[in-house]
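**Student:** One predicted model, sequence on top.
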Amino acid sequence: MTNRTAHGSPARSIFIDKQSPKAFRALVQVSEVVRATASEAGLDRTTVELINLRVSQINGCAYCLDVHTGAALRAGESPRRLGVLGAWRDTGLFSPAERAALALAEATADPVNATARTSAYEAAREVLSEDQISAAIWVAVTIDAFNRVSIMSEHPVPPPHDE
């Protein structure tokens, strides 16, 4: 099966989730365990979606940004906060726990930056439990993997339903 671009021409890539469905199902199972782990640790669904969105912003994954924007809105997140998520440090719209989770998400998406990693851990330890820190990092790791799948597969963002 040949993937098609938005213009109908053959895509340069393959949908690796379709090409290797057992591997993709395993990743989906990991994400389900991570979602349960986050819930058990006390990370609410909006915080999980903020992590998903921030990592997807950093990675430039349009498909995951589309999916998780909808999920965040369904979870009760506000369009205003989603609109400023990329500049979360410059606004008072996020709680200390959300800010800590976002710093961990960014440090996970860029693990080479040891200064950011150390700073993120220090901030997180002030407001999050070790279970919440672990869960936030697992959420970031998991969405990072999904970002790679979607980016390398060149998953298209579907057109709006009203068009």
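**Tutor:** Thanks, I have it.
**Student:** From here on, just use CA atoms for contacts and neighbour counts.
**Tutor:** Will do.
**Student:** Report the contact partners of the residue most central in space within the chain.
**Tutor:** Geometric centre of the chain, nearest residue: N52, 1.9 Å, by CA atoms, centre = their mean. Contact partners of N52, counting by CA atoms under 8 Å, 6 or more residues apart in numbering, are H68, V139, A140, I143.
**Student:** dropping in the other structure now:
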Amino acid sequence: MTNERRVHLSRSAPPAYQALSAFSKTVGGISAEAGIDDRLKELVQIHTSQLNGCAYCVRVHVERAEKAGVTLDTIAQLPVWRDSGVFTERERAGLELAEAFAFIAEDGISDDVYDRVGGILSEQEYVALSWILVSINAFNRIAIAGRYAVPPRDDLAGEDRDAAAGRAW
């Protein structure tokens, strides 16, 4: 798929993208205060991006997850997390919440999911993860709408390199 005829939203309206980037940094602070570690934060963002079909954001968050010490085996288990033994109870709660947010138009956050996840995570952790999921869903939509390119891993250039290093968002 080519993106030559697509508007690149972050370049076309820098103030809006900068505001979203600032929002994302605020969310990062909230998640750190709530005790959400980088492993959990990256796992839910990778899984959300997979569910939304955002190859660009999958790339960015796999890079960040690896830097946070998440193994490729663990990342490979994300699509089958319910049947995998590599995730903690907190991570399973986060992944279930990620799915609810990705498909929020279908059922919202059902009482079952809310109660199950809320029985594992503190209110502060639930709030922080929810804001992380709001943020990644927004970034997914920007990248998908613009068909942001995903070059080979050894060819990260410009914005891809910045995003992978955490500078772009």
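**Tutor:** Received, thanks. Everything numeric here is computed off the predicted structure, so don't read it as measured data.
**Student:** How close are the two chains, by TM-score?
**Tutor:** With the length set by TM-score structural alignment, normalised by the length of structure 1, the two chains reach a TM-score of 0.89; 156 aligned residues with a CA RMSD of 1.9 Å.
**Student:** thinking again about what came up before, if we go to structure 2, which of the contacts of N52 of structure 1 are intact?
**Tutor:** Of the contacts of N52 of structure 1, the ones still in contact in structure 2 (both residues aligned by TM-score structural alignment, their matches' CA atoms under 8 Å) are H68, V139, A140, I143.
**Student:** Name the SS class of the residue nearest to the centre of structure 1, please.
**Tutor:** Following DSSP: H, G, I helix; E, B strand; the rest coil, N52 of structure 1 is assigned to helix.
**Student:** Then the one 5 residues further on?
**Tutor:** Following three-state DSSP, Q57 of structure 1 is assigned to helix.
**Student:** Tell me the residue in structure 2 aligned with it.
**Tutor:** Superposed on structure 2 with TM-score structural alignment, Q57 of structure 1 falls opposite Q50.
**Student:** In which helix or strand does the closest residue to its match other than its chain neighbours reside?
**Tutor:** Once flanking residues are discounted, Q50 of structure 2 sits nearest to V58: 6.4 Å by CA to CA, 6 or more residues apart in numbering. Using DSSP states H and E, V58 of structure 2 sits in helix 55-67.
**Student:** Distance from the chain centre to that helix, please.
**Tutor:** Per CA atoms, centre = their mean, to the nearest Å, the displacement of helix 55-67 of structure 2 from the mean C-alpha position of its chain is 9 Å.
**Student:** How about the helix or strand just after it, which residues are buried there?
**Tutor:** Reading on from helix 55-67 of structure 2 to the C-terminus, the next helix or strand found by DSSP H and E is helix 72-76. Neighbour-count burial for helix 72-76 of structure 2 flags I75 (criterion: 16 or more other CA atoms under 10 Å).
**Student:** same check, this time on stretch 26-41 of structure 2
**Tutor:** For stretch 26-41 of structure 2, using 16+ other CA under 10 Å, the buried residues are V27, G28, I30, S31, A34, I36, D38, R39, L40, K41.
**Student:** and for it, what span of structure 1 is it aligned with?
**Tutor:** With TM-score structural alignment as the criterion, stretch 26-41 of structure 2 aligns to 33-48.
**Student:** Can you give the contact residues for that stretch?
**Tutor:** 72, 75-77, 98, 101, 131-132, 135-136, 138-139, 142.
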